[in-house]
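Engineer: got a sequence here, can you build the structure:
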Amino acid sequence: MSVIGKHIVEEYYNRLPDYAYFTGCSGGGRQGLVLAQRYPNAFDGILAAAPAINLETFIPAAYWPTQVMRELKVYPAPCEIEAFTKAAIQQCDALDGDEDGIISTPESCHFEASRLIGKEFFCDGEQRRFTKEAAMVVEAAWNGVHGQGVGWYGLNKDADLTQSAITTSCNTGNEDCRYDNHNRDLFDPWFRSFAAKDSEFDVGNMNTSTFFSLLSTSIIEFRNAVGADDPDLRAFQVAGGKMISWHGMADTIIPPAGTTAYYQRVLQATNNTIDFYRHFQTPGVGHCVSGAAGLPERALGQLMAWVERGKEPEVLLASKNGSNVSLCLWPKRRVYVGPDPKVVGSFICA
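Structural biologist: The predicted model follows:
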């Protein structure tokens, strides 16, 4: 793509372009990392947002909450799942000093769904009580999957679990929550075509032992083909490339901890990483969409300034509802110091 694009520019303008950039989110973010890893001379700057780095792992692992529901034969209503999320936000929102409906420091949020078992909550116009089974399903989404020698990260506690992680027949307006309504376009083809290699495989009747076996198979057989998690970016560094990645901390599909873990591995594998690659966590942002917070929509311009003028991005700039936000370079966190949360200077990166 890069070679063809540069050739077209040269044919039309009789000169090569001064710079070439790539930007993408989710699968596009994954492509950006693949370019840096395998084609280090293709682009001068790469912006990789919410990258789907470990397809072979996070796709089957994301099925875990559904597997837990099926084993328990309990399918919580969306309003109960939302009540768990609301309680977690209430508990952990102020950890950064600013109560804004966002969990900015998820690693410091030790709230457990089991604390709510038996307590009352308001749901669909009536008072109900949190159940042990619903708490187990929510914890499966928050904690991720771990067992039989394999595992993967869960979603953060302010992510909307009813969007993808925990869906039932109630999500479609059916009052009878007796079965799940998982993303068949995502999970079924992966388990059938890649993990089980059986077009007739019944994902709905998979037991936990089979689930872990297929998760392990997926990781072992497809990591090298689709993983995009090679931390050795020295060739990209030598080529003079610059890369920015960011990941919404309220992502509902791809656990942001996976991207942070990849960046940590790059830091260990490559000297002077921040001279060419910087990662930012974006609190309150969903999967490639804004949420309680705004997207870093000026990130591409900041990448261009880094490539062309050597202006290193210490923060990414975002805005929502007229308020400007500075997103901190990992591992720093945005901390409220006052006096007014609507003023950029009221926050520092620490």
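Engineer: drop to CA atoms for contacts and neighbour counts, all remaining ones
Structural biologist: Noted.
Engineer: how about the helices in the stretch 51-200 of the chain?
Structural biologist: Along the stretch 51-200 of the chain, the segments classed as helices by DSSP state H, counting those that start in this stretch run 55-61, 64-72, 78-92, 132-143, 187-189.
Engineer: how far is the last one from where the chain is centred?
Structural biologist: Just to be clear, that refers to helix 187-189. 20 Å (CA atoms, centre = their mean, to the nearest Å).
Engineer: give me the angle between the very next helix or strand once past that helix and helix 64-72.
Structural biologist: Per DSSP states H and E, the first helix or strand lying C-terminal to helix 187-189 is helix 208-226. Inter-element angle recorded for helix 208-226 and helix 64-72: 160 degrees (by axes from the mean of the first three to the mean of the last three CA atoms, to 10 degrees).
Engineer: please give the structure of this sequence too, so both can be compared:
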Amino acid sequence: MKTRRFAGPVTALLLAAALPLAAPAAATAAPECAGLAGLTIPASVVSLPTTGGRVTSAAVVPAGYCQVDADLFPVDPAAPAIKLRVALPENWNRKAMMFGGGGFNGTIPDLTANVPFGPADQPVPLARGYAVFASDSGHQQNPASPPSLDGSFGVNDEAVKNFAAGDALKKTRDASLFLIRHAYGRSPAETFFAGGSTGGREALVVAQRWPTAFDGVISAYPAWNNLAEILDLGYLTQVLSQPGAFPGPDKQTLLYNSVINACDGLDGLRDKVVSNPDSCHFDPRTLRCPGGADAGPTCLSDAQIGAVTAMSSPFRWPYRIASGETQYPGFPFLSGADMRTPFLGFGTTAPANPMPVTSGYGMQYWDQWVKYFLTRDPRQNSLEIDPRQPGKWLDRISALSTIEDRNNADLRPFARAGGKLILLHGAADELVSPRSTNDYYERVRAVAGPRATESFLRYYVVPGANHANFGTPAFTASWDSLSALERWVDRGQAPSNPVVTDTSHQRTRPLCEYPAWPRYRTGDPNAAASFAC
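Structural biologist: Predicted coordinates for the structure are as follows:
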């Protein structure tokens, strides 16, 4: 299907380090664009079952590249089509990049965007000459729904497998490469994948399920154990919906500031960033209102302390599910998370029935999942389903876990094929727990062994960074992971002493391999050179 490039000895790596990064081949001529309109995509070019597809439009857009839109048709006539898009640059570098989605997907990602936590001072993949492609993962969002929060496609089994199991990823990849071959007269020399959140899970899915399909993968804040997290979100939805339990925005700010005041400086510098969350042992009971009753924005009631503690604690369910997962590790609200982005965490209003759009993202996600994936009844009150005691829904939960928990930690086939994986997570993520990614990384090391894991995987936790640089994070992460991945794939030169930039505060930090974290030593507090991992 493709060739993998050099992975030579240490001496060759040292020589390669002195060479400039180059494309694998000279840029090509402009793609054939108009001739792609109406092109049939044979079912035979897609390795998973479809009934073929067709290009619906192909034209040069004002930005100067050829945009190709196509539909891939389902096997089940009741299932939605997969809508995909390919951006074909005039000066192609003979590489391709697939983008992952977010939330429940349902829209095609912006092909002119950057990779997750990407560099602000470098061109995006399309501007670098990549042919970029993506899809809506096999369903179309209702425009009236909040972005990425329409789960109504969950009533169809093929649509669920396309989205949750990742079938649409391979279908999109195969069809897009077919279109790229038609446009340029040749296949890409290298193909990469980048995604965050749901897209981060999708990045791990392609490495797990199709180890030869992508040369390099960037997975950021991946929701890999999707079913496990959903059960925790359901439990937290119930906790926060109880009378008096929801901490409003003022109390969320109080909690955030209190955590920072207690834990900032444990890494050697007071800079509003908690670099080592494991060292932060803030006790929310220090904010208790007199007598435990709600006395306003300067304290937390007993019910609110219970809710905050529940969100930051592991959630374990007392039954078995087929994926083998037993818990979700909780969210790092007590380790420096930014309470100024409440939509991703608590929200601004308590969960209720019907679910308010001002409740937390995770609570709305749970509500959609219950209505369309679990019960397949849009009238179902999601607050009535208890993840601790699901009753008649246990079998359905267990069955969905085999589709939604993408927890295969054996990445050795991907490594043997020459694949390289960069894994990233913000330490203050409010929506996908970095503790969960820590868990997956440790599982991979346990299966492959530490030395073998080091040969194909790097995992970095970014202090102060939240979910997708949403809102006003304490640290707005920016790192050129794509160039690092190219050097690793092209030359066998693994990332070495990378530096991440905080674009909001004009400062840099060393990007430390997990479980290391940056500690301030001496010198300019805004310079990475003043820190050590």
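Engineer: follow-up on the earlier one: and the helices of the stretch 51-200 of structure 1, which is most packed in?
Structural biologist: Among the helices of the stretch 51-200 of structure 1, ranked by average contacts under mean count of other CA atoms under 10 Å, first place goes to helix 55-61 (a mean of 24).
Engineer: counterpart of Tyr21 of structure 1 over in structure 2?
Structural biologist: Counting by TM-score structural alignment, Tyr21 of structure 1 lines up with Phe192 in structure 2.
Engineer: distance to Leu35 of structure 1 added to the helices of the stretch 51-200 of structure 1, as TSV?
Structural biologist: As requested, the helices of the stretch 51-200 of structure 1 are exported to TSV (distance: least, CA to CA, whole Å):
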stretch	distance to Leu35 of structure 1
helix 55-61	16
helix 64-72	31
helix 78-92	37
helix 132-143	31
helix 187-189	26
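Engineer: which of the ones you listed sits closest to Ile254 of structure 1?
Structural biologist: Across the helices of the stretch 51-200 of structure 1, Ile254 of structure 1 has its closest neighbour in helix 55-61 (6.9 Å, CA to CA).
Engineer: Leu411 of structure 2 is in contact with Arg443, isn't it?
Structural biologist: No. With contact defined as CA atoms under 8 Å, Leu411 of structure 2 does not reach Arg443; the gap is 10.2 Å.
Engineer: which neighbours do these two share?
Structural biologist: Counting by CA atoms under 8 Å, 6 or more residues apart in numbering, no residue touches both Leu411 of structure 2 and Arg443.
Engineer: looking at these two, which is more packed in?
Structural biologist: Ranked by neighbour count (other CA atoms under 10 Å), Leu411 of structure 2 and Arg443 place Leu411 first, with 22 against 16.
Engineer: and the more buried one, what's its match in structure 1?
Structural biologist: Leu411 of structure 2 maps onto Leu233 in structure 1, by TM-score structural alignment.
Engineer: how many residues are close by the counterpart of Gly265 of structure 2 in structure 1?
Structural biologist: In structure 1, Gly265 of structure 2 lines up with Ala94, judged by TM-score structural alignment. By other CA under 10 Å, the residues close to Ala94 of structure 1 number 17.
Engineer: which ones are touching Ala94 of structure 1?
Structural biologist: Contacts here follow CA under 8 Å, 6+ apart; on that basis Ala94 of structure 1 touches Asp100, Ile103.
Engineer: how about Gly313 of structure 2: what's its closest non-neighbour residue?
Structural biologist: No Gly there; residue 313 of structure 2 is Ser. Nearest residue to Ser313 of structure 2, sequence neighbours excluded (CA to CA, 6 or more residues apart in numbering): Gly330, at 4.8 Å.
Engineer: equivalent analysis for Ala134 of structure 1, please.
Structural biologist: Pro76 (5.7 Å).
Engineer: what degree of burial does the aligned partner of that neighbour in structure 2 show, as a neighbour count?
Structural biologist: In structure 2, the residue equivalent to Pro76 of structure 1 is Pro247, according to TM-score structural alignment. A total of 27 residues lie near Pro247 of structure 2 under the criterion other CA under 10 Å.
Engineer: Pro247 of structure 2 contacts Gly306, correct?
Structural biologist: No. Using CA under 8 Å, Pro247 of structure 2 is not in contact with Gly306, being 10.4 Å away.
Engineer: what about Leu14 of structure 2, how many neighbours?
Structural biologist: Leu14 of structure 2 has 11 nearby residues by other CA under 10 Å.
Engineer: so it, which of the three states?
Structural biologist: Of the three states, Leu14 of structure 2 takes helix according to DSSP: H, G, I helix; E, B strand; the rest coil.
Engineer: so Gln67 of structure 2: helix, strand or coil?
Structural biologist: What three-state DSSP gives for Gln67 of structure 2 is strand.
Engineer: which residue is the nearest non-sequential neighbour of it?
Structural biologist: With CA to CA, 6+ apart as the criterion, Gln67 of structure 2 has its nearest non-adjacent residue at 4.8 Å, and that residue is Ala87.
Engineer: please identify the residue in structure 1 that aligns with that neighbour.
Structural biologist: In structure 1, no residue is paired with Ala87 of structure 2 according to TM-score structural alignment.
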